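**Q** turn this into a model:
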Amino acid sequence: MSAPLVPTEPAAADAAPAATGDDDDVVDPFNVTSASSTGINYDRLIVKFGSTAITEDMVARLERVTNMRAHPWIRRGIFFSHRDLGSILDHVERGGRMYLYTGRGPSSEALHLGHLVPFMFTKYLQDAFKCPLVIQLTDDEKFLWKDHSLAETYRLGKENCKDIIACGFDISRTFIFSDYEYVGHMYPNIVRIQKTFTYSTIKAAFGFSDSDNVGKHAFPAVQAAPSFSSSFPHIFGADERVPCLIPCAIDQDPYFRLTRDAAPKLGFLKPALVHSKFFPSLHGFGTKMSASDESSAIYVTDTPKQIRDKIVKYAFSGGRDSVEEHRRLGANLAVDVPFAYLTFFLFDDERLERIRAEYSSGRMLTGEIKAELVGVLQPLVAAHQRARLAATDEAVRTFMSVRKLDV
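**A** Model (predicted):
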């Protein structure tokens, strides 16, 4: 039996209505909008959601406990907020075991770069903690929310699974599952969780109306269930108190605030979370990526030419209106999409700092920083495409088979 977690946050309820970051920001699992050209006010969102900022001290402690350099995304503040990360580190330091949980809602054939962010970060966490990982494909959710058939959401889940596998997860420690296929194993926990959720709580947390189908109201318990180790007896046996760490974008937090409120009522451990900021649209921080507008995102299926053309034509620039003005004032990095994308995918800290200094001073022009970004993203996407080709149907079957994992 693993040692119990020691809470590092107040014992007050986590559940709260879907929050707003700034007066005109909307952040919930179904809507993320900001009226500001600089995007969501994350500092205010931390206060609204009641999470905790990831500090330099927390990053240093993570490195000590895992004996690994922290991922650039946590050092650069892209993963910026947490719930009970300190408790997970306490537990691991005492020799306890833990596991990771993340997921994907399969609503489209091809993933864009923003979809890769949680999986690439989860890969780092799996390597750092050397722990099991469960990945939920919420094909049922997409059937309830989208105009897709059951068969189509199931097929898309299997296709998306290949992109997930391409991120390099350890097959001996990773279980990927379709809700359609695995929900029976979790159903005892699902109904336990549902019994703790009231209709009014679900409506307040997610903004559902009386005209929404009843499946939407029931679904939050399905997303909550993988947070508890007893949902995976083939991995953890009879041990119901293996703590869970969930890396996710901050818009998914309402699901897990409810989950954390339900946990003590059921005798389970509260899951811990680390939250990421949002990956911006090519069109700017105040817009969103859309599958219906291919110019808004770089997709993992894009060719080198498509990547270059999209960046050159559509990536919103913080450069000035003329070369003379740009040389005098420098770029506005707060609204510049190419620099934001480099902050995500250029992992060389020294090179990124040189670009920041040159571009913000006006010595580097917009065309030059876009060329830098093209040079980073073309090989990254090409490498992903090669890895996906190696993710065969047999590999999918193995990753998705109910089996014992290395723990």
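
**Q** please count neighbours and contacts with C-alpha atoms only from this point.
**A** Noted.

**Q** now stretch 230-239, how far from the centre of its chain.
**A** 24 Å (CA atoms, centre = their mean, to the nearest Å).

**Q** one more, so I can put them side by side:
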Amino acid sequence: MAEEPVNKPTANEDDDFVDPWTVSGKSETGIDYDKLIKRFGSQKVDDEIIQRFEKVTGKRAHHFLRRGIFFSHRDIHNILNLYEAGKKFYLYTGRGPSSESMHIGHMIPFIFTKWLQDVFDVPLLIQLTDDEKVLWRDLKIEDARKMAFDNAKDIIAVGFDVEKTFIFNNLDFIGKCPAFYQNMVRIQKCVTYNQVKGIFGFGDSDVIGKITFPSIEAAPAFSTSFPFIFENKVLPCLVPCAIDQDPYFRMTRDVAARLKLPKPSLIHSTFLPALQGAQHKMSASDANTSIFLNDSAKHIKTKINKYAFSGGRTTVEEHRLKGGNTDVDISYKYLTFFLEDDDRLAEIKKEYESGVMLTGELKREAIDVITPWIQEYQKRRATVTDEVVEQFFKLRPLKF
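**A** Here you go, the predicted structure:
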């Protein structure tokens, strides 16, 4: 099989725009993920892979897999083969803190990562790229660090196992771990300025910190960056992430071969769309595009009723006659992420598309699913103290 392109894949004017900082779709139905797979050179998560997950783990596939929310991969077979052979690997994912509270779109990779940690019983590294936010935004180091710790509490509340999970923020951690910095330098030596421009589109006026940042996101994909966890053992890595982070790991996989280290495997998620429509993912910088984890039940209801783009018709009569369009309806799209009952989801789809269910009723379904999910989450979040965060950030071996 041909290796994926290392440089930024070329896109036509009609193509969706997806990079680590901007996501914009051309169609009202959202990003064309099949096209994105072809452009990025990844592989589709098909029925065979889903069945293999179930065979190897002995568990039913997560609904994110069954519904194509995690839709693309690089070398996932390698990880499944390793696990089947009784060999070890670890998980690595991350978050670029950009707001005091995360929104439900940020939760998608973490919900799935928790499932992976549980079913494979493996260690997990979570990188908080507060340095990235300082370099890309008008943000002070002190503010970025605070956001990182606030977001760490949001992430911990997903339910990760502290004995198997290490969380770190770059602005504090890199100075404490010489091996991590040494791997950063090894990576930097393998990538030219022209290559990093080609992959990420950096320009001559970009600050020099941006040019070196990709090496920081790449380093956790190598177990030798964490001798206090892995004792310099070389373990393969699986990275669950949204598809917009893939450019970092195309570069990392190219570097891995040159460093004679295992290439990280990846599994990519789609985006939870903004309330206003599927062309954009949720944004932390605009409260009205997103449902935040600290929103009250009243806020959630207001946001969905007021802002969630509808696939309904202009009049009730026309809707009853022609039915609604679930391909563009945001309330329905949110249900595909958060309603676990496959039969109920299929029933809602059928009723809405046939005109039996109206837009207001569909919005109520979304409110009734998302509100209790967030309320349960908020109960867990309230128990995450500074002392709990310290346990996750402590440099220590992990159980695996």
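
**Q** now the helices for the stretch 301-407 of structure 1?
**A** 304-314, 323-329, 337-345, 349-361, 366-389, 393-399 (DSSP state H, counting those that start in this stretch).

**Q** in structure 1, what range does stretch 260-271 of structure 2 match?
**A** With TM-score structural alignment applied, stretch 260-271 of structure 2 matches the range 267-278 in structure 1.

**Q** can you list contacts of that stretch?
**A** The contact list for stretch 267-278 of structure 1 (CA atoms under 8 Å, 6 or more residues apart in numbering) reads 5, 42, 78-85, 87-88, 114, 227-228, 240-250, 253, 256, 259-261, 263-264.

**Q** now the end-to-end length of it.
**A** Using CA to CA, to the nearest Å, the end-to-end distance of stretch 267-278 of structure 1 comes to 33 Å.

**Q** for it, buried residues please.
**A** Phe268, Leu269, Lys270, Pro271, Ala272, Leu273, Val274, His275, Ser276, Lys277, Phe278 (16 or more other CA atoms under 10 Å).

**Q** return the closest of those with respect to Glu159 of structure 1.
**A** Checking the buried residues of stretch 267-278 of structure 1 against Glu159 of structure 1 by CA to CA gives Phe278 as the nearest, at 23.7 Å.

**Q** quick check: the residue lying farthest from the centre of structure 2 vs Leu358 of structure 2, distance?
**A** What lies farthest from the middle of structure 2 is Glu317; by CA atoms, centre = their mean that is 40.2 Å. The spacing between Glu317 of structure 2 and Leu358 of structure 2, counted by CA to CA, is 10 Å.

**Q** name the element the alignment partner in structure 2 of Ser172 of structure 1 belongs to?
**A** Structural alignment (TM-score structural alignment) places Ser172 of structure 1 against Glu163 in structure 2. Under the criterion of DSSP states H and E, Glu163 of structure 2 resides outside all helices and strands.

**Q** Pro97 of structure 2 versus Glu163 of structure 2, what's the distance?
**A** Glu163 of structure 2 is 24 Å from Pro97 of structure 2, by CA to CA.

**Q** out of the helices of the stretch 301-407 of structure 1, which is the most enclosed?
**A** Ranked by mean neighbour count, the helices of the stretch 301-407 of structure 1 are led by helix 337-345 with a mean of 22 (mean count of other CA atoms under 10 Å).

**Q** average distance between it and structure 2?
**A** The superposed helix 337-345 of structure 1 is, by mean CA distance after the TM-score superposition for structure 1, a mean 0.2 Å from where its aligned residues fall in structure 2.
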